[in-house]
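Asks: task: produce atomic coordinates for the following.
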Amino acid sequence: MKKGNGKLRANFSEYPFSQNSLLSFSPYEPFMLNATEPLSGLVINFHPDFFCIHKHHKEVACHGVLFNNIYAPPLINIDKGTEGNIEMIISQIQIELQKPALAQYELLISYLKIFLITASRLKTEQQADAQKVTAENEEPFILQNLKNYIETHYKTKHTASDYADMLSITPKALTKLTKVHYHKTLTDLISERIIIEAKRELYLTNKNIKEIAYELGYNDEYYFSRFFKKNTEVSPQLYRETIGFDKASSL
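Replies: A predicted model of the protein is given here:
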């Protein structure tokens, strides 16, 4: 986002944004921009078949940072020191796209990797700085435990009360904490973690939807499909057909 400001609605939450912001979204991640003035920006849009962040997360470190992070806003501020580097990378991508040549795919992948690594580093730094602002706003220890519990049990425990019981706190009190620190309800956090794994399975494997649903703790395939569509606005089958997956590497 090069010019303008407003509010971003995404992942059940609302965040302010301004010029020199970078917004990052996964395929079929609903979002809305409510602008207070005219916007000017640029979109880098790539399909997982071109470069899959799930497969290459160790190379670029953007999975769980720029994308699929249920605890942080999907945006970062581009500082002056990084702005020039990003502009240069984007310029090289644009030049390369205009004139197909030898090893174009490999070169575009390289530029994209540099872009993602640069953005991931910046977001990681900003998150670390934000956590040091004041002791009053430090993430409570109970939320650190909550994140660990969600990561460990999201396939078998799907309700807010499940996690509240494990932490010996009421669901209402725990949700109040998650809304203050993550701008999301506890139910939202659980749902998003399940959806991230469902998308990964739909893209990277050739398991049928019933099997994926069962592995995520849903005995009813149709209930799972309704849950998926409610959170992504598309069915699991349409997601798979549209985004695609590499059967050869899954066998």
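Asks: please count neighbours and contacts with C-alpha atoms only from this point.
Replies: Will do.
Asks: residue 227: neighbour count?
Replies: 17 (other C-alpha atoms under 10 Å).
Asks: same check, this time on residue 189
Replies: That count, for residue 189 with other C-alpha under 10 Å as the rule, works out to 24.
Asks: mind giving me the packing neighbours of whichever strand or helix holds it?
Replies: Residue 189 belongs to helix 186-204 when assigned by DSSP states H and E. Here helix 186-204 touches helix 141-153, helix 160-166, helix 171-182, helix 209-215, helix 221-232, helix 236-243, going by 3 or more C-alpha pairs under 8 Å, 6 or more residues apart in numbering; DSSP states H and E.
Asks: looking at those, which is closest to residue 90?
Replies: Each of the helices and strands packed on helix 186-204 has some distance to residue 90 by C-alpha to C-alpha; the shortest is helix 236-243, at 24.2 Å.
Asks: got a list of contacts for that closest one?
Replies: Contact with helix 236-243 is made by 27, 28, 47, 48, 49, 199, 202, 203, 209, 225, 228, 229, as judged by C-alpha atoms under 8 Å, 6 or more residues apart in numbering.
Asks: doesn't the third one belong to a helix?
Replies: Looking back up the chat, that one is residue 47. No - counting by DSSP: H, G, I helix; E, B strand; the rest coil, residue 47 falls outside a helix, being coil.
Asks: contacting residues for it?
Replies: Contacts for residue 47 (C-alpha under 8 Å, 6+ apart) come out as residue 243.
Asks: would CSV of the contacts of helix 236-243 with distance to residue 4 be doable?
Replies: Below are the contacts of helix 236-243 laid out as CSV (distance: C-alpha to C-alpha, whole Å):
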residue, distance to residue 4
27, 24
28, 25
47, 27
48, 29
49, 32
199, 32
202, 36
203, 35
209, 42
225, 38
228, 33
229, 32
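Asks: need the buried ones from the residues you listed selected in ChimeraX.
Replies: Entered in ChimeraX, the line below selects the buried ones among these, by 16 or more other C-alpha atoms under 10 Å:
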select :48,199,202,203,209,225,228,229
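Asks: please generate a structure for the following sequence too, so the two can be compared:
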Amino acid sequence: MNQFKQFAFKKFGYTTFGQPAFEAMPAFDSFVKVAYLKAGSSAVVDFKEYQLEQDALFFISPGQFTHFDEASQGTLLYYNRDFYCVEIHDKEVACDGILFHNVYDIPVVYLSPENTQAMETIVTELKAEFEQQDSTMEEMLRILLKSIIIKATRIWKQQHQVTTEEIRQEVEFSRKFSQLVEWHYTQHHTVAEYADLLNMTPKALNKRITRYSNTTPNDIIKNRIILEAKRLLVHTSLSVKEIGYKLGYDDSSYFIRLFTSQTSASPQNFRLKYQQAI
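Replies: Predicted structure coming up:
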């Protein structure tokens, strides 16, 4: 089943995995997506494969590489930023840098049976709302979407053992760094530049990030740049030189060496591999 509503510039819809709509999956690329997948489903998100042994939620921003196995079961919610923007409403849901724009890891939230039941209730209510002919539909759909995001953020924090004030402060700092990298990775490539934005020394930033992580700030910055390069190689016809320039590298030879050292494949070979797979 596929349902779609447009309120002026605001767009929101859902579709069921395995339906014919998924034959045109690229049509969803421009939307923010929340994928609710049942156990046994398979997915590839930003070139990482998932074989789900339990129900899960994926939070996917426009431009992320996604592929769902045709046998997957669940529901895909999709909407544009005019309908709901997590950056603007960050104080309400506090998920930016966690569920969306997370430069540390792909945002996936695994659900316990109790959490699955709660999400099923919300998704069922959301689908029922599409059948209503009422002027309040838009706001009710937004409320239900926010409920999913808030509950998923709470589950993520529980799963990452955010239980003390000290850990909460560290999560908030990591979230802030994640947001800064997401906003500036095409212009700022060094730890020192981000340390300046945070009014601290590079050494202090490195110590703060590695306190609860095995990844250094430099690795995080480079990983985000390479991830965007992968997306552009797969989703666009831009040349390698154009992609390098778009990511802030005037020297295409340096960019190619960086990409190859990080992925063990040249940009052209990486593009060819995924174009053949799609």
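Asks: re the thing from before, the helices and strands packed on helix 186-204 of structure 1: which one's closest to residue 19 of structure 1?
Replies: helix 171-182 (22.7 Å).
Asks: in that closest one, what's buried?
Replies: For helix 171-182 of structure 1, burial by neighbour count (16+ other C-alpha under 10 Å) applies to 171, 174, 175, 176, 177, 178, 181, 182.
Asks: going by distance to residue 123 of structure 1, which of these wins?
Replies: Residue 123 of structure 1 has its nearest neighbour among the buried residues of helix 171-182 of structure 1 in residue 182, at 15.8 Å by C-alpha to C-alpha.
Asks: give me the three-state assignment for the residue nearest to the closest one when sequence neighbours are not counted.
Replies: Closest residue to residue 182 of structure 1 apart from its sequence neighbours, by C-alpha to C-alpha, 6 or more residues apart in numbering: residue 71 at 5.5 Å. Here residue 71 of structure 1 is recorded as coil under three-state DSSP.
Asks: now the helix holding residue 189 of structure 1 and helix 236-243, what's the angle there?
Replies: Relative orientation of helix 186-204 of structure 1 and helix 236-243, computed by axes from the mean of the first three to the mean of the last three C-alpha atoms, to 10 degrees: 50 degrees.
Asks: ok, and what's touching helix 186-204 of structure 1?
Replies: The set of residues external to helix 186-204 of structure 1 that reach it, using C-alpha under 8 Å, 6+ apart, is 11-12, 54, 68, 70-71, 150-151, 154-155, 158-160, 174-175, 178-179, 207, 209, 212-213, 216, 228, 231, 236, 239-240, 243-247, 250.
Asks: could you redo the last one with a cut-off of 7 Å?
Replies: With contact meaning C-alpha atoms under 7 Å, 6 or more residues apart in numbering, helix 186-204 of structure 1 is reached by 68, 70, 150, 154, 158-160, 175, 178, 212, 228, 240, 243-246, 250.
Asks: in ChimeraX, how would I select the buried members of those residues?
Replies: To isolate the buried ones among these in ChimeraX, judged by 16+ other C-alpha under 10 Å, type:
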select :68,70,150,154,158,160,175,178,212,228,240,243,244,245
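Asks: please, which helix or strand holds the aligned partner of residue 134 of structure 2 in structure 1?
Replies: The alignment partner of residue 134 of structure 2 in structure 1, by TM-score structural alignment, is residue 101. For residue 101 of structure 1, there is no helix or strand it lies in under DSSP H and E.
Asks: just give me the longest helix of structure 2.
Replies: Assignment by DSSP state H gives helix 137-159 as the longest helix of structure 2.
Asks: which helices and strands sit right next to that one?
Replies: helix 113-129 (3 or more C-alpha pairs under 7 Å, 6 or more residues apart in numbering; DSSP states H and E).
Asks: mean distance, the helix it packs on to its aligned residues in structure 1?
Replies: Following the fit onto structure 1, the mean deviation recorded for helix 113-129 of structure 2 is 1.1 Å by mean C-alpha distance after the TM-score superposition for structure 1.
Asks: chain center to that helix: distance?
Replies: Its chain's C-alpha centre and that of helix 113-129 of structure 2 lie 21 Å apart, by C-alpha atoms, centre = their mean, to the nearest Å.
Asks: list the buried residues for that helix?
Replies: Buried positions in helix 113-129 of structure 2, judged by neighbour count with 16+ other C-alpha under 10 Å: 115, 116, 119, 122, 123, 126, 127, 129.
Asks: same question for stretch 76-95 of structure 2.
Replies: Here stretch 76-95 of structure 2 shows 76-81, 83-84, 86-87, 93-95 as buried, counting by 16+ other C-alpha under 10 Å.
Asks: what range in structure 1 matches that stretch?
Replies: By TM-score structural alignment, stretch 76-95 of structure 2 lines up with residues 43-62 in structure 1.
Asks: next one: that stretch to chain centre, how far?
Replies: Worked out by C-alpha atoms, centre = their mean, stretch 43-62 of structure 1 lies 12 Å from the chain centre.
Asks: what is the end-to-end distance of that stretch?
Replies: Chord length of stretch 43-62 of structure 1, first to last residue, is 17 Å (C-alpha to C-alpha, to the nearest Å).
Asks: also stretch 3-12 of structure 2?
Replies: End-to-end distance for stretch 3-12 of structure 2, by C-alpha to C-alpha: 9 Å.
Asks: and residue 68 of structure 2, how many neighbours?
Replies: 20.
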